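> Have a look at this prediction, sequence included:
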Amino acid sequence: MGGQAKGKKKNKPKRKDHRPNQDVGFVGLSPQERMKLRMHEKAKKKTAEKYSVQQLLEKTQESMDSFDFEMAGLFCQRALDVDSNNLQALDMLGHISCELGHMQKAKEVLLRAVELSPDVGHSKYMNLGQIHTGQEAVDYYSRGIHVLLSALEKQETVAQAAAGAAAAMTDEHHELPTAKDVSVAYCSIAEIYLTDLCMEEGAAEKCREFIERALKYHHDNPEALQLMASYLFSTEKIQEGKQYLLKSVGLWLPAQKESAAPCTTEEDVQNEVPPYESRITTAKLLIESEEYETAVDVLESLLEEDDEVVQVWYLSGWVCYLQWGKAKEQREAEGRGATEEEQEEWKALQEAARSYLTNAKKLYNKLRCDDQPMLEHAEQLLGELGGEMEAEEGEPAVDDDYEPCSDEEEDDGTPMEH
């Protein structure tokens, strides 16, 4: 009996695995990248279980209020991990990214907010305007103003409604616009026509038009008044410009000087004080209009706030030099010799100018700034004043371990422009 050939074993069909593939989305990633992504997902889940989005945004705001933008960015990103379409979180992260100098990230986040809610919330357009220049910036600011005006009109419509309804609207949109916001936005456009687009046809007329609109919505806006002063100075209307400038400074400088008084809170004062960069322009305009003592007050407050800005040291030295020269000219014009008291005053101004300019030059080199005209002018003034001051002669010179400032601070070194 011949043996039969054994039949081949039939392979049993494999059982289908209906469990979800945990590695979907990990294809093509290195082991390190997979581990990082898994850790991120684990942290995201843990965050969602421990904190609500609103709690994370409150933490974000607290960090922003204390100028800890790195920490604010971490809290805000966690909020977006939980709710990627949260408009408040997108707006806040856009602003935080701008503060940290992460402009590409800011653009992506803010444009996402525009995509989700083009007609509600003006702050994203204001931040986009700050990121861009020229006509692009004007376009973003204009869209923001359109949103602002629509919101203000809506507020007027519901003005007679119950207070609770108004509060509900505030919670939903996270921002309640004011006429002052409109004024500030118009100032931003006017400034572009005074700088980036100053050579465009009709730029001067557009600049004045937008400043007047800003003053229409907030007639006591220091920034708008100062912009009008800059505009008038640029058109050789010095006396009229000086009136606007002094009115602008009078709205915030006295309160800032008296901010130590018990009846005045720091928050109240800061709400009225223009931004740091704007106050540098204030000092320049005051020097140009020969309001030297007021310029000194402004510059001293700037140094107390931040002593890492070369231009503020330079302007402080320049104004002391101008005061020194003016005092000598007055005595010579009167045709009499200087008294001992006057000679001491001249020497004090001369030494103050030397000290400020010496620090300006040393800080300039430390920070590797790039403003040759300012450096040359400082050196010229020092030459007339008797040369650089040694550290033991006056106030302490800039520390050798001085840390460089940000790129934005380095860029803010232009001499006397409006």
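That came through fine. Numbering: from 1, shown residues only.
> Going by C-alpha atoms from here, please, whenever you check contacts or count neighbours.
Fine.
> List the contacts of the residue lying closest to E240 once chain neighbours are set aside.
If you skip the residues right next to it in sequence, E240 has L232 as its closest partner in space, 6.9 Å away by CA to CA, 6 or more residues apart in numbering. L232 is in contact with 238, 240-241, counting by CA atoms under 8 Å, 6 or more residues apart in numbering.
> State the distance from L232 to E172.
Distance from L232 to E172, counting by CA to CA, to the nearest Å: 42 Å.
> same thing with A79?
As defined by CA to CA, A79 lies at a distance of 17 Å from E172.
> Please identify which of the two sits among more neighbours.
Here A79 and E172 are compared on neighbour count by other CA atoms under 10 Å; more neighbours surround A79, at 28 against 9.
> From what I see, the more buried one and V53 are in contact.
Yes: with contact defined as CA atoms under 8 Å, A79 reaches V53; the gap is 5.1 Å.
> now the strands: where do they sit in this structure?
Along the chain, no segments are classed as strands by DSSP state E.
> hey, which helix is longest across it?
Longest helix in the chain, counting residues (DSSP state H): helix 340-366.
> And here is the other one:
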Amino acid sequence: MARTKRTKPGGRQRAEIAAEKQATAAATAALSTPSSNASASTSQPPVEELLGKAHTLLAQQDYELASRFLARILTTEPSNIEARELLGVCDLELGNVEEARNHFLHLVSTSSDLSSPYLYLAQLASSPQESLAHYESAVRILEVQLKELVEGKETEEGDEDEQVVEKDLRKQISGALVGMTEVYLTDLCFDPLAPEKCDLLLSKALSVSPQDPEAWICLASVRMSQSREIDALSCIEKGWQDWRGKELGDPLIPALPTRLSLTRILLELQKYAFAIELLRGIREEDEEEVEAAYLEGWAWFLWGEEVALLASAEGTEKKEPRPAGVDVGEGDEVPEKKECWEEARESLSVCEVLHRAQNHPSPEVLAHVRELLAQLDAAGIRPAQGIVDEEDLDGMEDGEGDWGDDDDDEDEEMVE
């Protein structure tokens, strides 16, 4: 019942990052380098300001500079839990795995009621058993916090703040149980008890958070590994119904890795149109997400093959409703093979450019993209004009373009 591990989400859109930078420019400008004759008590910005700036830099994915702010905090407040955890996150993003691990281990050794360091340690574990142990520790802490919250409420529903905290705790518990399930779906997939463990863990997750899309989508993956495709479709329906069609940024929309997992299941189920609908939303949110571009091209390619097979077998094009966001063809007819493959060519060409520009760590993706492009070339499907801008690619590879931040100099001064 082996399954593929979920990949880490990619970067965010440039426009979104630029907007965040503009929104914080005024606040950043107000923070200046301390004067040489300042007193010890005012020789640096307050910790709250440094933490705020670190959060802003994390949102902009400037992990290097954020880590310097956080390290500065820890020089004056070594016990600052938030700063140490965020510094661990920065080290993780920068590839400093051992440094990150040490920060999280320090936190769990000094604080008995923190669950998040255990969740990070579960992802950094050297064995599946160690990963499961960290997840279990996180779940125990979260369950105690949830129990205390529920028992302490003055009314059955609690006030608005209590409802928000309770929902978040339930989602965190469910997420940790899903993480444990994925260990059994990957590293422990050959364990004879893996199917039973997966069912028990996800049953518990859904009892804690019945509408958690991540749990439903993970259950769909389990059902696929058990060759229970009809049950998998039922899980997908329950996991997608609450957020399908929502505007970008809606809190009901799950994280990008969860949506990519759903896309892969839809492709396995040969639900190409629905996969493309989902992928178009992902690419609208993050136009530089390599895997989304790859999966969209792969979905169009497979759909084109299916259309050709159906036409050959039935002598006519099959008709079915087209999901929202899939706009090729006319009326309710499935697009023709050529239309599908032209769309595939566009997405795969973009994927190839992004893969090169980002030096993406998945050579197998690039190899498959090039294999598919060669097949499209052989079929006479040529790239449309303007899909790939080589000047933009050169700029990205050279570190140019609109990634610069006019506030970087001020940030550098502030952290000195």
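That came in fine, so what should we check first? Bear in mind the structure is a predicted one, so any value in this text is a computation, not a measurement.
> Now flag whichever of the contacts of L232 of structure 1 is closest to A333 of structure 1.
Checking the contacts of L232 of structure 1 against A333 of structure 1 by CA to CA gives I238 as the nearest, at 24.6 Å.
> Now do the same for the residue nearest to E240 of structure 1: its match in structure 2.
Correspondence of L232 of structure 1 to structure 2, assessed by TM-score structural alignment: R223.
> ok, that match to E196 of structure 2 distance?
Separation of R223 of structure 2 from E196 of structure 2 (CA to CA): 12 Å.
> Same check on M180 of structure 2?
Applying CA to CA, the value for M180 of structure 2 to E196 of structure 2 is 13 Å.
> shared neighbours, the two?
When contacts are counted by CA under 8 Å, 6+ apart, M180 of structure 2 and E196 are jointly contacted by no residue.
> neighbour-wise, which of the two wins?
Here M180 of structure 2 and E196 are set side by side on neighbour count (other CA under 10 Å), and the busier one is M180, at 24 against 11.
> need the contact list for that one.
M180 of structure 2 sits next to 131-132, 135, 201 when contact means CA under 8 Å, 6+ apart.
> And it? What does it align with in structure 1?
Taking TM-score structural alignment, the alignment pairs M180 of structure 2 with I189 from structure 1.
> Please identify the one among the contacts of L232 of structure 1 that lies nearest to S66 of structure 1.
Lowest distance from S66 of structure 1 to the contacts of L232 of structure 1 (CA to CA) belongs to G241, with 36.6 Å.
> surely L185 of structure 2 meets A194?
Yes: counting by CA under 8 Å, L185 of structure 2 touches A194, with 7.3 Å between them.
> So those two - more neighbours on which side?
Set side by side, L185 of structure 2 and A194 show unequal neighbour counts under other CA under 10 Å, the larger going to L185 at 25 against 20.
> N96 of structure 2 maps to what in structure 1?
In structure 1, the residue matched to N96 of structure 2 (TM-score structural alignment) is H102.
> Could you do Y120 of structure 2 as well?
The alignment partner of Y120 of structure 2 in structure 1, by TM-score structural alignment, is N127.
> and its match, how many neighbours does it have?
Other residues within reach of N127 of structure 1, judged by other CA under 10 Å, total 21.
> Average offset of stretch 257-265 of structure 2 relative to structure 1?
The superposed stretch 257-265 of structure 2 is, by mean CA distance after the TM-score superposition for structure 1, a mean 1.6 Å from where its aligned residues fall in structure 1.
> and that stretch, which stretch of structure 1?
Stretch 257-265 of structure 2 corresponds to residues 277-285 of structure 1 when matched by TM-score structural alignment.
> Can you give the distance from the matching stretch to the centre of its chain?
The gap between the average C-alpha position of stretch 277-285 of structure 1 and the chain average comes to 14 Å, counting by CA atoms, centre = their mean, to the nearest Å.
> What are the buried residues along that stretch?
Neighbour-count burial for stretch 277-285 of structure 1, counted by 16 or more other CA atoms under 10 Å, picks out 279-285.
> Which one of these is nearest to S301 of structure 1?
Nearest to S301 of structure 1, judged by CA to CA, of the buried residues of stretch 277-285 of structure 1 is R279 at 9.6 Å.
> looking at it, the closest one is touching V298, isn't it?
Yes: at 7.2 Å, R279 of structure 1 and V298 qualify as touching, with contact defined as CA under 8 Å.
> Show me whatever sits in contact with both of those two.
Shared contacts of R279 of structure 1 and V298, counting by CA under 8 Å, 6+ apart, come down to nothing at all.
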